[in-house]
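**Q** Predicted model and sequence follow; I will ask about them next.
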Amino acid sequence: MPELPEVETTRRGIAPHLLGHVIERVIVREPRLRWPVTAAFSDGLQGRVIERVERRGKYLLLSNAAGTALLHLGMSGSLRVLAADAPPGKHDHLDLVLDNERCLRLTDPRRFGAALWAGAQPLTHPLLAALGPEPLETDFTAKYLHARAAGRSTPIKPFLMDSHVVVGVGNIYASESLFMASIDPRRAAGRISLERCARLVSAIREVLLAAIEQGGTTLRDFVGSEGKPGYFRQRLQVYDCAGQPCPRCGTSVVQLRQAQRSTYFCPHCQR
């Protein structure tokens, strides 16, 4: 599933092609995505200038004078900027045709993505209203994380993956951040000290920024907005490295299941 770095990479890739341009047509080939693509989505975008291309968690926000559209890549979706007359493929469900003879195309083989109209107050939309802070913004601090974790017996890794706590720290980057901070992913969130929360916040930022710089992580189907894969996959320390030596101490990396997701960690380095 595309995570925050992949979505941010996509945002940076598409923004220069959209900003200041009019969406002349909205072509919906398949409206049956995770939620139906309604007429409100097309009506809100068609004939209007894109003024902002932003991200909130894993959602992309395209804003104009009338309001904001939300795009989500689901489990296997991608957005690319192509020539407006580029022939669509089997899984190319949506085109936003621009006034510069280009189009923004949503490709989604599994149809778990979304294209929704959020109106004039997008941050109050049910999908966005309850989201936690952005991990790269100043309100995501050690004090905040420590306070949210207080009294919680939930293991720290699934706790970090809760979008109500902090957005965008998905499975890959949670494993990598906990390794960098030397924290056992099984440890109860409420048993992590303020000092260790500070190390964890710093590690999350470092890991996410490195992934964004490298263009995201390619595991299966993610491609960037220009059709190029991300390369952070080559720099993963523990994720998907079960049985391989820990890059710090040489102990074999362990894999286990937490909240129905694979977790990877070093049982020697992470306490």
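**A** Great, that's in hand. Residues are numbered from 1 along each chain as shown.

**Q** Every contact and neighbour count from this point should use C-alpha atoms.
**A** Will do.

**Q** buried ones in the longest helix seen in the chain?
**A** Secondary structure assigned by DSSP state H gives helix 194-213 as the longest helix of the chain. The neighbour-count check on helix 194-213 (16 or more other CA atoms under 10 Å) flags 196-205, 207-208, 211-212 as buried.

**Q** Now render those as a markdown table, adding distance to residue 153.
**A** Converted to a markdown table, the buried residues of helix 194-213 look like this (distance: CA to CA, whole Å):
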| residue | distance to residue 153 |
| --- | --- |
| 196 | 16 |
| 197 | 15 |
| 198 | 19 |
| 199 | 20 |
| 200 | 18 |
| 201 | 19 |
| 202 | 23 |
| 203 | 22 |
| 204 | 21 |
| 205 | 24 |
| 207 | 25 |
| 208 | 26 |
| 211 | 30 |
| 212 | 31 |
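
**Q** what's in contact with the longest helix of the chain?
**A** 4-6, 8-9, 135-136, 140-143, 145-146, 169, 173-174, 176-178, 180-181, 217, 232 (CA atoms under 8 Å, 6 or more residues apart in numbering).

**Q** what's the next secondary structure element after it?
**A** strand 254-258 (DSSP states H and E).

**Q** which residue ranges form the helices in the stretch 51-200 of the chain?
**A** Remark: helices assigned in the stretch 51-200 of the chain by DSSP state H, counting those that start in this stretch are 142-149, 156-160, 171-180, 194-213.

**Q** Export the ones you listed to TSV and append columns for distance to residue 259.
**A** Below are the helices of the stretch 51-200 of the chain laid out as TSV (distance: least, CA to CA, whole Å):
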stretch	distance to residue 259
helix 142-149	17
helix 156-160	7
helix 171-180	10
helix 194-213	20
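
**Q** closest one to residue 94 among the ones you listed?
**A** Set against residue 94 and scored by CA to CA, the helices of the stretch 51-200 of the chain come closest in helix 194-213, at 25.5 Å.

**Q** how far off helix 171-180 does that closest one point, in degrees?
**A** Using axes from the mean of the first three to the mean of the last three CA atoms, to 10 degrees, the inter-axis angle of helix 194-213 relative to helix 171-180 is 130 degrees.

**Q** what about the strands in the stretch 51-200 of the chain?
**A** 52-56, 59-64, 67-72, 78-83, 92-98, 102-107, 114-119 (DSSP state E, counting those that start in this stretch).

**Q** nearest to residue 31, of these?
**A** strand 92-98 (7.4 Å).

**Q** and for that closest one, what are the contacting residues?
**A** 18, 21-31, 84, 103-108.

**Q** Against that first model, consider the following:
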Amino acid sequence: MPELPEVEVSRMGIKPHATDQVVTKLEVRQPKLRWPVPDTLFDIEGQTIRAVKRRAKYLILETDIGYALVHLGMSGSLRVLSQATAPDKHDHVDLHLSNGKVIRYNDPRRFGAWLWQEKGGDHPALEKLGPEPLTDAFTGEYLFEKAQGKRTAIKQFIMDNAVVVGVGNIYANESLFTSRIHPKRPAGQLNLDEANTLVADIKDVLATAIKQGGTTLKDFTQADGKPGYFAQELLVYGRQGKPCPECDTELESVKIGQRNTVFCPECQK
């Protein structure tokens, strides 16, 4: 599943091609995605894309009358192509631009979404979201206060979008390892120093992933088709049974919130 770094890399990839371009045509070949593509999305035709933004794992294409909200789901990707490029089997949505380019949405599993929100309000999908992890609103003090009294495992807690957005499974594994915090520890047991360390590590892991172009997952490619490279530097995710990169203890795995979690039983307490 594309996580926040992959979505941010997609945003950076399409931004220079889409900003200040007029949407000349919206082409929907498969409207049955995670939610049906709404007819109101066609309001974007004739509009100029003023900005390409991101909120959590949603991409936002802003116009003067509203915005399109795009989610990549489990296997979705966006490509910037020539309009002459023929679509493939799982290319479900095309946004044709006045510069001759097309933003093409491919999604084999169809768990993604293309939605529309009129100007003057926030889409319900964006309500009740926590702060962005790479902003000043996400601090150790904030995390410490939110965690007070919580018995939820810390890994599940930091993956809750109501607490902080965009800390998916891969980066939760990595951040907890670098923080030396056991993923099953109740969130309420963290002290302030540990919360400060964890927040700093979350920011560092996500920023590094964005810088290096997103994780190379089998379903993800950047907007220009080039794969990411961060997977080469993953410390624990996907490495259960292998030696810990710090102490050589065998890495273990456990299910937390139905997600595979890899950790070092020696380093993480």
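**A** Received it, and whenever you're ready, just let me know what you need. Predicted model, so just to flag it, every value in this text is computed and none were measured.

**Q** Now compute the TM-score of the two chains, please.
**A** Between these two chains, after superposing, the TM-score reads 0.99 (TM-score structural alignment, normalised by the length of the second structure); 269 aligned residues with a CA RMSD of 0.7 Å.

**Q** returning to what we had before: and of the strands of the stretch 51-200 of the first structure, who's closest to residue 224 of the first structure?
**A** strand 78-83 (7.1 Å).

**Q** In ChimeraX, how would I select just the buried ones from the contacts of strand 92-98 of the first structure?
**A** In ChimeraX syntax, the buried subset of the contacts of strand 92-98 of the first structure is picked out as below (16+ other CA under 10 Å):
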select :18,21,22,23,24,25,26,27,28,31,84,103,104,105,106,107,108
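
**Q** For stretch 59-76 of the first structure, which residues meet the burial criterion?
**A** 59-64, 67-76.

**Q** which bit of the second structure covers the longest helix of the first structure?
**A** Aligned by TM-score structural alignment, helix 194-213 of the first structure falls on residues 192-211 of the second structure.

**Q** and if you look at stretch 167-182 of the first structure?
**A** Against the second structure, stretch 167-182 of the first structure falls on residues 165-180 (TM-score structural alignment).

**Q** follow-up on the earlier one: post-alignment, the match of helix 194-213 of the first structure versus the first structure, mean distance?
**A** Taken over the aligned residues, the distance from stretch 192-211 of the second structure to the first structure averages 0.3 Å (mean CA distance after the TM-score superposition for the first structure).

**Q** just the angle between the longest helix of the first structure and helix 142-149, please?
**A** 110 degrees.

**Q** Distance from helix 194-213 of the first structure to the middle of the chain?
**A** Helix 194-213 of the first structure sits 16 Å away from the centroid of its parent chain (CA atoms, centre = their mean, to the nearest Å).

**Q** Stretch 137-149 of the first structure too?
**A** Counting by CA atoms, centre = their mean, stretch 137-149 of the first structure comes out at 20 Å from the chain centroid.

**Q** Ok, stretch 12-30 of the first structure next?
**A** Worked out by CA atoms, centre = their mean, stretch 12-30 of the first structure lies 20 Å from the chain centre.

**Q** First-to-last residue distance for it?
**A** With CA to CA, to the nearest Å as the measure, stretch 12-30 of the first structure spans 26 Å from end to end.

**Q** Can you mark which positions in stretch 251-265 of the second structure are buried?
**A** 251-253, 261-265.

**Q** Tell me the one among these nearest to residue 160 of the second structure.
**A** Out of these, the member with the shortest distance to residue 160 of the second structure (by CA to CA) is residue 261, at 15.4 Å.

**Q** That closest one maps to what in the first structure?
**A** Using TM-score structural alignment, residue 261 of the second structure lines up with residue 263 in the first structure.

**Q** Could you double-check that its match sits in contact with residue 241?
**A** No. Using CA atoms under 8 Å, residue 263 of the first structure is not in contact with residue 241, being 10.1 Å away.

**Q** OK, contacts around the residue nearest to residue 75 of the first structure when sequence neighbours are not counted?
**A** In space, residue 75 of the first structure comes closest to residue 1 once its chain neighbours are excluded; the distance is 4.2 Å by CA to CA, 6 or more residues apart in numbering. By CA under 8 Å, 6+ apart, residue 1 of the first structure lies in contact with 74-76, 222.

**Q** can we see that at 10 Å?
**A** Applying CA atoms under 10 Å, 6 or more residues apart in numbering, we find residue 1 of the first structure in contact with 73-77, 170-172, 217-222.

**Q** Looking at those residues, which one is closest to residue 185 of the first structure?
**A** residue 171 (11.3 Å).

**Q** Correct me if wrong: the closest one contacts residue 238.
**A** No. The pair residue 171 of the first structure / residue 238 is not scored as a contact, 11.8 Å apart, by CA atoms under 10 Å.

**Q** So these two - more neighbours on which side?
**A** residue 238 (27 against 19; other CA atoms under 10 Å).

**Q** What distance do you get for the residue in the second structure that the more buried one lines up against to residue 129 of the second structure?
**A** By TM-score structural alignment, residue 238 of the first structure lines up with residue 236 in the second structure. In this view, residue 236 of the second structure and residue 129 of the second structure are 28 Å apart by CA to CA.

**Q** Residue 172 of the second structure: neighbouring residues, count only.
**A** Neighbours around residue 172 of the second structure, by other CA under 10 Å: 26.

**Q** what's the residue lying closest to it once chain neighbours are set aside in contact with, if anything?
**A** Nearest residue to residue 172 of the second structure in three dimensions, chain neighbours excluded: residue 155, at 6.3 Å (CA to CA, 6+ apart). Residue 155 of the second structure sits next to 167-169, 172-173, 175-176, 181-187, 256-257, 259, 261 when contact means CA under 10 Å, 6+ apart.

**Q** how deep is the aligned residue in the first structure for residue 141 of the second structure tucked in, by neighbour count?
**A** By TM-score structural alignment, residue 141 of the second structure lines up with residue 143 in the first structure. By the criterion of other CA under 10 Å, residue 143 of the first structure has 15 neighbours.

**Q** go on, the one 4 residues further on?
**A** If you count neighbours by other CA under 10 Å, residue 147 of the first structure ends up with 14.

**Q** Against residue 131 of the first structure, how distant is it?
**A** Relative to residue 131 of the first structure, and taking CA to CA, residue 147 of the first structure is found at 17 Å.

**Q** tell me the contacts of residue 81 of the second structure?
**A** Residue 81 of the second structure is in contact with 17, 94, 96, 100-104, 223-225, counting by CA under 10 Å, 6+ apart.
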